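*Asks:* Sharing a model prediction with you, sequence too.
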Amino acid sequence: MRQIVLDTETTGLSPDEGHRLVEVGCLEVFNHVPTGNVFHRYMNPERDMPEGAFRVHGLSAEFLRDKPKFAEVVDEFLEFIGDAELVIHNAGFDMTFLNAELKWVGRPPLAAARAVDTLMIARKRFPGAQNSLDALCRRFNIDNSGRVKHGALLDAELLAEVYLELMGGRQPGLVLDAAAAAAAATTVAARETRKRPTPLPSRLSEEERAAHEGFVSTLGAEPLWVKLGG
C-alpha cells in the first residue's frame, strides 16, 4: 500500500485571506515503511511574509524570492503523489491550501477522501490528551530535538514515525514477519523430508528412448541438459 506523508508551510491561516503555500514536503511510505523517496520544494508566495508566520517556520520573503512559484512545481508534485493516500496531521488545513493553489493554476482539486488525518486518529485514540505533532512525538519517544521551527519535510518525516505508532508500531509487523518466516522454513523442511525412499521406475518404453536418442544425435552439438548432467 503506497501512501504519501505530507506537510506544508504557509504565509498564514487561510487562502481566502490571500495566504499562500511556501513549502511542501512529501515522504513516500509503502506498507507503513518509508522508502526514502521524497519531494521537497520551497515556493515563492508572490507576497510578503507576515511576522507571525515567520516566527513559526523561519522562512522570509527574501529567502523565498528566488524560489519557483507553485505553478512551476505543480506537475512534479502531482506526479510524485500519484493516486496515493495522503497522510496529513490536521489534514483540513493542508488540503485547503493545496486545493486553493491547484484551483489558481487551473488544476482539479484533491479529493478529501484521499486524506488520512492523523490528528483525528490521535484524538480518537487519546481523547482529551494533547495531540499536536510535538506531543505525539513525546508520547511515542520519537526524537524531535531537531524541530526548532516548523519545516515541511522534517515534519513529514516525524509524522511518518508517529503514523506508524498510531497504526500499532513496528512490533506487530515484526512478529508476523517472524511467524511467516518460521512457517515457510517448516514447510520447506517438510518438503525435503517427504522424499520417496525408492525412485519410481521410468515410464519410457525402449522404443521411445531409442527415438529420443536418435533425435538428439541429429542436433550436431551436445545439448545443454547433457552438459548439466540431465
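*Replies:* Good, I have the coordinates. Numbering: from 1, shown residues only.
*Asks:* For the rest of this, base every contact and every neighbour count on C-alpha atoms.
*Replies:* Noted.
*Asks:* how near is Ala210 to Ala152?
*Replies:* From Ala210 over to Ala152 the distance is 75 Å, taken as CA to CA, to the nearest Å.
*Asks:* Have a look at those two and say which one is more surrounded.
*Replies:* Legend: neighbour count by other CA atoms under 10 Å for Ala210 and Ala152, higher for Ala152 (23 against 12).
*Asks:* So that one sits against Glu23, correct?
*Replies:* Yes. With contact defined as CA atoms under 8 Å, Ala152 reaches Glu23; the gap is 6.3 Å.
*Asks:* tell me, what's touching the two both at once?
*Replies:* Shared contacts of Ala152 and Glu23, defined by CA atoms under 8 Å, 6 or more residues apart in numbering, comprise Thr8, Glu9, His40.
*Asks:* Alongside the first one, take a look at this:
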Amino acid sequence: MSLITFLDTETTGLEQSEGHRLVEVCMRVYDLDTRKLRVNFVQRINPERSIAAAAQAVHGISLAELAGEPTWPAVAPKVHKILSSSAWAVAHNAAFDMPFVGLELVRIGMTCPSVNVFCTMEEGRWATPNGKLPSLKELCFACDVPYDPSKAHAAEYDVDCMAQSFWRGLDWGFFSIGAEEREAA
C-alpha cells in the first residue's frame, strides 16, 4: 500500500530566517490505490511568538486563539511519523510548505523524512489559460471543485480542496504519478 499525504500549513509569516513559525498544519493521508482516507491530522500550534499582521490577515488566526495549543516540539513527532510513512507528499505551493515543515523539524533536532513531493501549483499550469502558476481557487475552478473564498486559507479547507482537485486532475490525465515513480516509492 502506497500512502499519499496532502499537506497545508499556516504560519506566523513567510520567512523562517526571521523566526517565523507554524501555527496550523493539516495532513490527510490516503491509500494511493484505493483513495481511502487513512489519517486525518489537523493541529493548531502555539508559535510562542507574534503573528505578522499580513499573515493574520490571510489566515485569520490570532495569537490569542493559539494560547492553549501545543508547541511545535509536541506536534513535530506526529508530523514526522506521517511524512515518514508516506510515499508522496502533495502540497499547493510545495516550495513553501515542504521546506517550512522540514526546517522546523530540523530546528528541533529531528530529521526531514525522505518523501516524493508533488506540487499541485507547479504541476497545475494547465489550469490557467496563460499557463501561469494557478492559485488554489483557479485550480479548483478548472477541476470543477467547489471553492468558497470565505473558508480559504484554513489548512483543513485548503487540503480538502487540493485533494479533490488532485484526484480530478489525476483522473483527467493532467496530473501524473507514473508507474516508475510509484514503484520507486
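*Replies:* Great, that's in hand. Please read these numbers as outputs of a predicted model, since none were measured by experiment.
*Asks:* Need the TM-score from the superposition.
*Replies:* Here the TM-score for the pair of chains, by TM-score structural alignment, normalised by the length of the second structure, is 0.83; 169 aligned residues with a CA RMSD of 2.1 Å.
*Asks:* Residue in the first structure paired with Gln56 of the second structure?
*Replies:* Here Gln56 of the second structure is matched to Phe54 in the first structure, going by TM-score structural alignment.
*Asks:* Quick check: nearest residue in space to its match, chain neighbours excluded?
*Replies:* Distances taken as CA to CA, 6 or more residues apart in numbering put Ser60 closest to Phe54 of the first structure, at 6.3 Å, once the chain neighbours are dropped.
*Asks:* Output the longest helix belonging to the second structure.
*Replies:* With secondary structure taken from DSSP state H, the second structure has its longest helix at helix 155-172.
*Asks:* which helices and strands does it pack with?
*Replies:* Packing contacts for helix 155-172 of the second structure, counted by 3 or more CA pairs under 8 Å, 6 or more residues apart in numbering; DSSP states H and E, involve strand 3-11, strand 22-31, helix 136-142.
*Asks:* Quick check: which of those is nearest to Ala184 of the second structure?
*Replies:* Among those, the nearest to Ala184 of the second structure by CA to CA is strand 3-11 (12.7 Å).
*Asks:* so that closest one versus helix 155-172, what angle?
*Replies:* Angle, strand 3-11 of the second structure to helix 155-172, by axes from the mean of the first three to the mean of the last three CA atoms, to 10 degrees: 140 degrees.
*Asks:* List the contacts of strand 3-11 of the second structure.
*Replies:* Residues contacting strand 3-11 of the second structure (CA under 8 Å, 6+ apart): 20-32, 51, 55, 59, 82-83, 85-92, 97, 153-156, 158-159, 162-163.
*Asks:* Recalculate using a threshold of 7 Å.
*Replies:* Identification of contacts with strand 3-11 of the second structure by CA atoms under 7 Å, 6 or more residues apart in numbering yields 20-32, 55, 59, 86-91, 97, 155, 158-159, 163.
*Asks:* how much does it stray from the first structure?
*Replies:* Following the fit onto the first structure, the mean deviation recorded for strand 3-11 of the second structure is 0.5 Å by mean CA distance after the TM-score superposition for the first structure.
*Asks:* For that strand, buried residues please.
*Replies:* By 16 or more other CA atoms under 10 Å, the buried positions in strand 3-11 of the second structure come out as Leu3, Ile4, Thr5, Phe6, Leu7, Asp8, Thr9, Glu10, Thr11.
*Asks:* Okay, strands next: where are they in the first structure?
*Replies:* Along the first structure, counting by DSSP state E, strands occupy 2-10, 21-30, 33-42, 85-88, 115-117.
*Asks:* JSON lines for the ones you listed, including distance to Glu72 of the first structure?
*Replies:* JSON lines is the format used below for these (distance: least, CA to CA, whole Å):
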{"stretch": "strand 2-10", "distance to Glu72 of the first structure": "17"}
{"stretch": "strand 21-30", "distance to Glu72 of the first structure": "13"}
{"stretch": "strand 33-42", "distance to Glu72 of the first structure": "11"}
{"stretch": "strand 85-88", "distance to Glu72 of the first structure": "21"}
{"stretch": "strand 115-117", "distance to Glu72 of the first structure": "24"}
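*Asks:* Cheers, nothing more for now.
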